[in-house]
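Colleague: sequence unavailable; structure follows:
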């Protein structure tokens, strides 16, 4: 019997969820809301957004996640005063995730070209960095465990595919897993010598529970529709198909109003539906 093709989901703002709601709800596609991660939203604004989200999600029974905050900070922050702000930001979105019935929150990897080179020349810094992340995230992880939400660590400037996978494992919690952004991986592959995207899939293995699908040409974080850049999608989906469980496949493109264009392209290749 032929294996059923994976079902594509999407990362959307509340405005774009309103636009694509019928498409999402018809097949109960995986959904990631991206309106709650920005630092300029006041608590009053967030309450209004939560109320609107609940209205839009009426009748939705699919798997829901939110993108967590990431602007202007890293999760390996060493300044204890700034750490308190980071925790507050993350806990705020984590609570909203649970309130909306979500069970996944995306956070960003701390690794960069500079930091990875530093780990090579001074291995002790690898231990220090992990412990900094543990210090920052411990209250967030504990609350995620209580709420039944999984934190998935997304690659950004990562060159070595297994570093954030090992980082997630070292948090020693089932509430910490891994995300993959295909465009970020492709950018680091083309610009900085990282392995290609399918190798990132293999490196993550069973820990991979979430994927941002976007395409690029190797210059900048384009967030183009799949098919508009240079990613070898057949290899990516071949690698995904070898995983013990298919992660959530979330189209994350700048052209949210046209998000179905990427879905139609992957469908035309016989890779997804």
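Modeller: The structure has been received and is ready for your questions. None of the values given here were measured: they were computed from a predicted structure.

Colleague: from now on I want contacts and neighbour counts done on CA atoms only, so please keep to that.
Modeller: OK.

Colleague: all helices for this protein, in order.
Modeller: 14-26, 43-56, 80-99, 113-121, 124-147, 163-170, 182-192, 197-204, 233-241, 260-268 (DSSP state H).

Colleague: deepest in the core, which of the ones you listed is it.
Modeller: helix 182-192 (a mean of 23; mean count of other Cα atoms under 10 Å).

Colleague: packing partners for that one?
Modeller: helix 197-204, strand 208-213 (3 or more Cα pairs under 8 Å, 6 or more residues apart in numbering; DSSP states H and E).

Colleague: what angle separates that helix from helix 113-121?
Modeller: Compare the direction of helix 182-192 with that of helix 113-121 by axes from the mean of the first three to the mean of the last three Cα atoms, to 10 degrees and you get 70 degrees.

Colleague: what's the angle from helix 182-192 to helix 233-241?
Modeller: 120 degrees.

Colleague: tell me the angle of helix 182-192 relative to helix 197-204?
Modeller: Using the same axes, to 10 degrees, helix 182-192 lies at 110 degrees relative to helix 197-204.

Colleague: could you give the separation of helix 182-192 from the chain centroid?
Modeller: 15 Å (Cα atoms, centre = their mean, to the nearest Å).

Colleague: ok, residues contacting that helix?
Modeller: Around helix 182-192, the neighbours that count as contacts under Cα atoms under 8 Å, 6 or more residues apart in numbering are 155-159, 194-197, 200, 211-223, 231.

Colleague: try 7 Å this time
Modeller: Here helix 182-192 makes contact (Cα atoms under 7 Å, 6 or more residues apart in numbering) with 155-157, 159, 194-197, 212-216, 218-221, 223, 231.

Colleague: figure out which of the helices of the chain is closest to residue 69.
Modeller: Smallest distance to residue 69 across the helices of the chain (Cα to Cα): 6.1 Å, for helix 80-99.

Colleague: look up how far residue 178 lies from the nearest residue to residue 126 once chain neighbours are set aside.
Modeller: Using Cα to Cα, 6 or more residues apart in numbering and skipping the chain neighbours, the partner closest in space to residue 126 is residue 119 (5.5 Å). Distance, residue 119 to residue 178, by Cα to Cα, to the nearest Å: 21 Å.

Colleague: structure B:
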């Protein structure tokens, strides 16, 4: 590939880089070659956005031998001076070489910060932003927490987010944690095992989530690919496809977010309704669903009849929206939305009350009679039956937390945060936190949209907002007087702030409400409007904000 192809493909920025073993500072031919490349880039109207400093044992600024570390700093400093002459204002640096054992990690981190401090000073004098790159495996900077620790060396340091290197946490989580310190990026895909530098879409990364996170933090730099093999026209096409997929997902998401889904146990359906309709009895239905034999559910129809949960989620396996559902008769399923076809489904038993689709495509299920939370390996295929299990008495609700990469679950007496470790093929569920509920009979668990630090939690007596950072329950949130009541079966809020709740009619309006059973209602309460939306003849167990986002 030649630089004229880069220009013709509509690419505007490039990074000057080389293999570490090929660059010899004592060879003036190498510097002349770099100068010629920079001149050609400028002549074509392109821009050298960044220089990628060499890496390897001789360039390792985390070396615990002071003399070796200072020699590495000197080499990097010399290249930074050349970059300044070439009018390059961003330099990407690998904070270490590898392998690094756990026994030496603390010392290597300390040494690296010493080296980074000196290089940050040199870079600042040259008007260059020094970007510390996140790295894979045992290298330093393999998590957001460790990158932030390295940045403590100097406030002028920034970050190069290489999503292909992020094997221990989701790239979107890294991006949100590091935030505005991300100054540049390297974009390619991995296989979930190791870095691969695949073209985006060929591996396991959820690219819509990555782009959304970059937009959230206000990233202003270029979308720099670091893929193999390099083909300028293929890169340009890949970027256009990624951007269009993101726009389509965002457009679709905004269309859905104004709706409410209800689990109607009388009609045995999931019904999506327009909350702005004046009368739900008159054409308020946006969409309805129940399992059908010709949609792949022919062997599962007996596991449906009392639907207990329905959520809209982005499915990383299908690359599209899916609805996830549960039913007291035993069904847990992933359904193509809006097509209605089965993507995964199983009679899991145990009276499942809540479901959550994890970022890797596996489905978490909470069963109140089974007293468990399971993660089913739905990412492996439509009929996968294997699962990992965590015991939780009276398990009623599950909710994924992308910021902390935890699965929250509520049971009879406890709210627990679960770490999903291992792999998609062999997940391991570990308890990360357990908090006793203020009152017993935990029931619903939903995000407080607009505040990722909070969760809605309903119990047999009240509705609370749980504050994750403080590990405490708030009873005095806005409009709590109307929202917090006994036996609230479902609670959630739209991004606009509208709060949606359901309470059994036999408890609050036995004379006029739903008589199908003693845990359903024909009315959805809307706050702060204090409006009651009625679906005549229905038996609504839960009402869900039809929003694909986790929070």
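Modeller: The structure has been received and is ready for your questions. Just so it is clear, the model here is predicted, and its values are computed rather than measured.

Colleague: thinking again about what came up before, any chance of the helices of the first structure in TSV, with distance to residue 32 of the first structure too?
Modeller: Converted to TSV, the helices of the first structure look like this (distance: least, Cα to Cα, whole Å):
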stretch	distance to residue 32 of the first structure
helix 14-26	10
helix 43-56	12
helix 80-99	10
helix 113-121	28
helix 124-147	17
helix 163-170	21
helix 182-192	16
helix 197-204	20
helix 233-241	19
helix 260-268	15
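
Colleague: how far does stretch 133-147 of the first structure sit from the chain's center?
Modeller: Worked out by Cα atoms, centre = their mean, stretch 133-147 of the first structure lies 17 Å from the chain centre.

Colleague: before we move on, back to that, now, the contacts of helix 182-192 of the first structure that are in strands?
Modeller: 212-213 (DSSP state E).

Colleague: just the buried members of the contacts of helix 182-192 of the first structure?
Modeller: Among those, those classed as buried by 16 or more other Cα atoms under 10 Å are 155-157, 159, 194-197, 212-216, 218, 221, 223, 231.

Colleague: in the stretch 301-450 of the second structure, which spans are strands?
Modeller: Ranges of strands in the stretch 301-450 of the second structure, per DSSP state E, counting those that start in this stretch, are 307-315, 320-327, 331-336, 342-347, 352-357, 363-367, 372-376, 387-391, 397-401, 406-410, 414-422, 427-436, 445-447.

Colleague: among those strands, which is nearest residue 235 of the second structure?
Modeller: strand 320-327 (22.6 Å).

Colleague: in the first structure, which residues correspond to that closest one?
Modeller: Across the first structure, nothing matches strand 320-327 of the second structure (TM-score structural alignment).

Colleague: do stretch 363-375 of the second structure as well
Modeller: Taking TM-score structural alignment, stretch 363-375 of the second structure hits no residues over in the first structure.

Colleague: measure whatever residue of the second structure lines up with residue 227 of the first structure to residue 242 of the second structure for me?
Modeller: Structural alignment places residue 227 of the first structure opposite residue 201 in the second structure (criterion: TM-score structural alignment). Distance of residue 201 of the second structure to residue 242 of the second structure, given as Cα to Cα: 8 Å.

Colleague: residue in the second structure matching residue 75 of the first structure?
Modeller: Aligned partner of residue 75 of the first structure by TM-score structural alignment: residue 61.

Colleague: now do the contacts for residue 52 of the second structure.
Modeller: Counting by Cα under 7 Å, 6+ apart, the residues that residue 52 of the second structure touches are 15-17, 91-93.

Colleague: contacting residues for the residue mapped onto residue 248 of the first structure from the second structure?
Modeller: Aligned counterpart of residue 248 of the first structure in the second structure: residue 222 (TM-score structural alignment). For residue 222 of the second structure, no contacting residues are found, by Cα under 7 Å, 6+ apart.

Colleague: with adjacent residues omitted, what lies nearest to the match of residue 227 of the first structure?
Modeller: residue 189 (6.9 Å).

Colleague: what sits against the equivalent of the one you found over in the first structure?
Modeller: Here residue 189 of the second structure is matched to residue 215 in the first structure, going by TM-score structural alignment. By Cα under 7 Å, 6+ apart, the contact set of residue 215 of the first structure is 182-183, 222-231.

Colleague: how about 10 Å then?
Modeller: Taking Cα atoms under 10 Å, 6 or more residues apart in numbering, we find residue 215 of the first structure in contact with 181-184, 186-187, 221-233, 251-253, 262.

Colleague: over to residue 195 of the first structure?
Modeller: Taking Cα under 10 Å, 6+ apart, one finds 159-161, 185-186, 188-189 in contact with residue 195 of the first structure.

Colleague: how far away is it from residue 264 of the first structure?
Modeller: With distances taken as Cα to Cα, residue 195 of the first structure is found 27 Å from residue 264 of the first structure.

Colleague: the residue lying closest to residue 9 of the second structure once chain neighbours are set aside: how many residues sit nearby?
Modeller: Of all residues not flanking residue 9 of the second structure in the chain, residue 233 sits nearest, at 5.2 Å (Cα to Cα, 6+ apart). Burial of residue 233 of the second structure is recorded as 16 neighbouring residues (other Cα atoms under 10 Å).
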